[in-house]
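Q: Would you be able to build a 3D model of this:
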Amino acid sequence: MAMQTREGLFVARLPAALTLDTPMPYTHVPKDRVYAHLAFDLESGLYVGATLNETRFVAFDEDGQPLWREQEPSLIEPTNYRSTLELLTPGSWQAIHGYEFRQNEFVTSLKSVSLASRSRASGQRDFLAVGTAVYRAEDLATKGGIYVFEVVAVNPHPSTPHLTHQLRLLFFEDSKAAVNNVCDLNGYLFLSMGQKLYARAFEQDEFLLAVGFLDVGVHVKSLTALKNFLLIGDEQQSISLVAFQEDPYKLVLLGRDYRPSRVGSANFIVNEGKVAFVSNDDGGNLRLFEYDPTNIASYAGQRLLCRTEFHAGSESHASILFAKHAPGEDARQNGILYGGLDGSLSTLVPVRDAVFRRLQSLQATMTRHVLHFAGLNPRGHRIVKNDSVSRAIVKGILDGDLLATFETLPLEYQNELAAAVGTDADTVRANLRNLRGFE
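A: The predicted structure is shown next:
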């Protein structure tokens, strides 16, 4: 590959393992185990992966002692999962250090968190928070644990110069239930166990001190923090917005969605100082909510207002925020990257009002005048069944898949469609490029 720049002509070679036959190039790294979670440590520049290994099941009593059972060759031994943490080097993706959890214990949540620490001038320091679940037996309740690790630099041996870092366990605590989610907010660690939400302070880099708790929903599936707010996605009761107060310590439920919905992931989306909340349920439906205490329909803010429903077509249990700064604009924005259970990646990004109205008009025109796959109606595909409203509320989110087909049409047809909505094809193509990817 040759590239001409102001400094001169450069010739580069693409890696042999790079796959280019998909819309997003990727490199597949074969490993002999399954990685269920992955986190990035900013200070060391290394990745931490949580593996899921199938092992022989060992039954324990209430005191944690293994139960003896006579081996019978005619019976198939039961199996269970056991996790390990591995410190991975980018590029080679070799494990340079690890930590093995207890028997029948596997990782349910792994995140890089910023907690309060006196060892840094900034007052905060990056750690790795791990939540686990421990399956014991069919007549005993599932337990769990909360771990806090740090990645430390070590002097490597001359024979192993690549072993430059290690995982160090700073804190461990048994819990009465599985720890499903962990996240950080203003230097505090938040974790969920079933329907309970706990706030912890990391004191002296040694132990976690409980500072608050709150009962929410039925089973917390997603936990996301932004400034002093927590967005909670529940297995049965949709989403809830919670505020955290430090002096005195208090968790306050601001509002929630009262319609039942099985949320897989929930996140914030910010555009020019305005914040909305997005949920993704088990049917692959996106819902956009707003907190507006001045609206009479919100009952003084107790109810989150659903502004848009959109069928994305893919259920997602993982979503992360990424910064998005449009070229030539000073307004800060963020987008959401979704990882679907079908292996797909999709993004949801905010759009300026003028661009939204232009693309919405183009979308309506393309729905009527462009041939669609198998003659199916793209607008009908995005409608979400909702018996509580008289008309589908799908106009708040644009159909990126439909708009992307605009660039595949002949230039003459592009000009005709753009002219029908009072613009030109160059403007539409520029708008679509600005919304694509992570620019």
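Q: make it CA atoms for all contacts and neighbour counts henceforth
A: OK.
Q: give me the number of residues near residue 374?
A: Close neighbours of residue 374, defined as other CA atoms under 10 Å, add up to 6.
Q: Wait, a strand at it?
A: No - judged by DSSP: H, G, I helix; E, B strand; the rest coil, residue 374 forms no part of a strand; its state is helix.
Q: Quick check: next helix or strand after the lengthiest helix in the chain?
A: For the chain, the longest helix by residue count, based on DSSP state H, is helix 353-369. Moving toward the C-terminus from helix 353-369, the next helix or strand (DSSP states H and E) is helix 378-382.
Q: next one: that following helix to chain centre, how far?
A: Computed by CA atoms, centre = their mean, to the nearest Å, the chain-centroid distance of helix 378-382 equals 26 Å.
Q: Ok, stretch 397-412 next?
A: How far stretch 397-412 lies from its chain's middle: 28 Å, per CA atoms, centre = their mean.
Q: contacts for that stretch?
A: Identification of contacts with stretch 397-412 by CA atoms under 8 Å, 6 or more residues apart in numbering yields 308-310, 356, 359-360, 362-363, 366, 378, 414, 429, 432.
Q: Does the longest helix of the chain pack against any helices or strands, and if so which?
A: When contacts are defined as 3 or more CA pairs under 8 Å, 6 or more residues apart in numbering; DSSP states H and E, helix 353-369 sits against helix 400-404, helix 411-420.
Q: Next SSE downstream of the last one?
A: Towards the C-terminus, the helix or strand next in line after helix 411-420, according to DSSP H and E, is helix 425-435.
Q: Now do that following helix and helix 353-369, the angle between them.
A: Put simply, helix 425-435 runs at 110 degrees to helix 353-369, going by axes from the mean of the first three to the mean of the last three CA atoms, to 10 degrees.
Q: Show me where the stretch 101-250 of the chain has its strands.
A: Taking DSSP state E, counting those that start in this stretch to define them, one finds strands in the stretch 101-250 of the chain at 105-116, 124-134, 143-153, 165-175, 181-185, 188-193, 196-203, 207-215, 220-226, 229-234, 239-245, 250-256.
Q: now the other sequence, so there's something to compare against:
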Amino acid sequence: YDSLYFLVWRESDKSLTLLAKDYEPIPVYAAGLISRGGAMSFICQDDRQNLQFFQYAPNDPAARGGNKLVCRADFHLGDQTISFGSHWCRSSLLINSATPNSTLAALKRQDTLFGRVDDDQRFAVNFGTTDGAFGSVVPLSEQVYWRLTALQSVMSNALESNCALSQRSWRLYRRTARRGGCRSNDRKKGVIDGALISKYADLPLTDQEDLASAIGSTVELILDNILELGCSSAVV
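A: Modelled structure (predicted):
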């Protein structure tokens, strides 16, 4: 099992050059790319239904001089997929517009930076699973990520889970028992569980206010983040 390889095509001599790879023996079932602005990450799923996110970071000490892809995050999906597709993340203003082309032109006239900032240049991946489900992985800004991470933490503790099972433990990276196939003991985490976060919109207003207050935010801001997350996940 050779995991991921990152190669660059050189037009000058019509050759492929290896820049970096992941050295762990991971059987990759599917692989794709997500990006936000100039930052790009590789995503792959393995035989234990884990998602892992790698970056090419030659200046990172963990990159072994730039030869190793650095794992930035991991997440247990719990479903198997064999393919990732890419799509552009659109804002709610475009998704809910009856004339998206006109809306886009108006936004560019009103804001000269529209379309140039990182949040306007995001590409996500979408996938289907072998049991018929459909999902997306969407890159977030750091501010939104930490807000939803805090919300996810308090919701995991405050809401009742099915059969008293831990939603937090369910999403932890599953290690393989195969010899030589175990990563270092630290789990990177770093991925928001959208299935859990989306439940916030269905809670009574009093519960929404309590949870928002617990993380120092507001109901309106959280609902706006969830709306944008849903629109960014839309493929058609």
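Q: TM-score of the superposition?
A: For this chain pair, the superposition-based TM-score is 0.82 by TM-score structural alignment, normalised by the length of structure 2; 203 aligned residues with a CA RMSD of 1.5 Å.
Q: re earlier: the longest helix of structure 1 vs structure 2, average offset?
A: On superposition with structure 2, the mean distance recorded for helix 353-369 of structure 1 (mean CA distance after the TM-score superposition for structure 1) is 0.6 Å.
Q: Can you give me the stretch of structure 2 that that helix aligns onto?
A: Mapped onto structure 2 using TM-score structural alignment, helix 353-369 of structure 1 spans residues 142-158.
Q: three-state assignment of the alignment partner in structure 1 of residue 185 of structure 2?
A: Residue pairing (TM-score structural alignment): residue 185 of structure 2 is matched to residue 390 of structure 1. Going by three-state DSSP, the secondary structure assigned to residue 390 of structure 1 is coil.
Q: Also the one 3 residues further on?
A: Secondary structure for residue 393 of structure 1, judged by three-state DSSP, is coil.
Q: could you dump the helices and strands packed on helix 353-369 of structure 1 to TSV with distance to residue 230 of structure 1 and mean neighbour count?
A: Listed next are those as TSV, based on distance: least, CA to CA, whole Å; neighbours: other CA atoms under 10 Å:
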stretch	distance to residue 230 of structure 1	mean neighbour count
helix 400-404	29	15
helix 411-420	42	15
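Q: which one of the contacts of stretch 397-412 of structure 1 is nearest residue 284 of structure 1?
A: Nearest to residue 284 of structure 1 out of the contacts of stretch 397-412 of structure 1 is residue 310 (CA to CA; 8.7 Å).
Q: Tell me who's in contact with that closest one.
A: Residue 310 of structure 1 sits in contact with 285-287, 382-384, 394, 397, where contact means CA under 8 Å, 6+ apart.
Q: one step back: show me what counts as buried in the longest helix of structure 1.
A: Neighbour-count burial for helix 353-369 of structure 1 flags 356, 358-363, 366-367 (criterion: 16 or more other CA atoms under 10 Å).
Q: Can you tell me the closest non-neighbouring residue to residue 126 of structure 2?
A: Using CA to CA, 6 or more residues apart in numbering and skipping the chain neighbours, the partner closest in space to residue 126 of structure 2 is residue 136 (4.2 Å).
Q: what's the answer for residue 224 of structure 1, then?
A: The nearest residue in space to residue 224 of structure 1 (CA to CA, 6+ apart) is residue 231, at 5.2 Å.
Q: and the one you found, how many residues sit next to it?
A: Counted with other CA under 10 Å, the neighbours of residue 231 of structure 1 add up to 23.
Q: Pull the contacting residues for it.
A: 222-225, 239-242, 266-268, 277.
Q: hmm, 6 Å instead?
A: Going by CA atoms under 6 Å, 6 or more residues apart in numbering, residue 231 of structure 1 touches 223-224, 240-241.
Q: what does residue 190 of structure 1 give?
A: Contacts of residue 190 of structure 1 by CA under 6 Å, 6+ apart are 182-184, 198-199.
Q: residue nearest the centroid of structure 1?
A: In structure 1, the centroid-proximal residue (CA atoms, centre = their mean) is residue 319; its distance is 2.4 Å.
Q: Could you find the counterpart of that residue in structure 2?
A: So, by TM-score structural alignment, residue 319 of structure 1 is matched to residue 84.
Q: Count the residues that sit near the residue mapped onto residue 8 of structure 2 from structure 1.
A: Matched by TM-score structural alignment, residue 8 of structure 2 corresponds to residue 243 in structure 1. By the measure other CA under 10 Å, the count of residues near residue 243 of structure 1 is 17.
Q: Wait, residue 243 of structure 1 touches residue 225, no?
A: No - counting by CA atoms under 6 Å, residue 225 is not a contact partner of residue 243 of structure 1; they are 9.7 Å apart.
Q: Tell me which residue of structure 1 matches up with residue 225 of structure 2.
A: So, by TM-score structural alignment, residue 225 of structure 2 is matched to residue 431.
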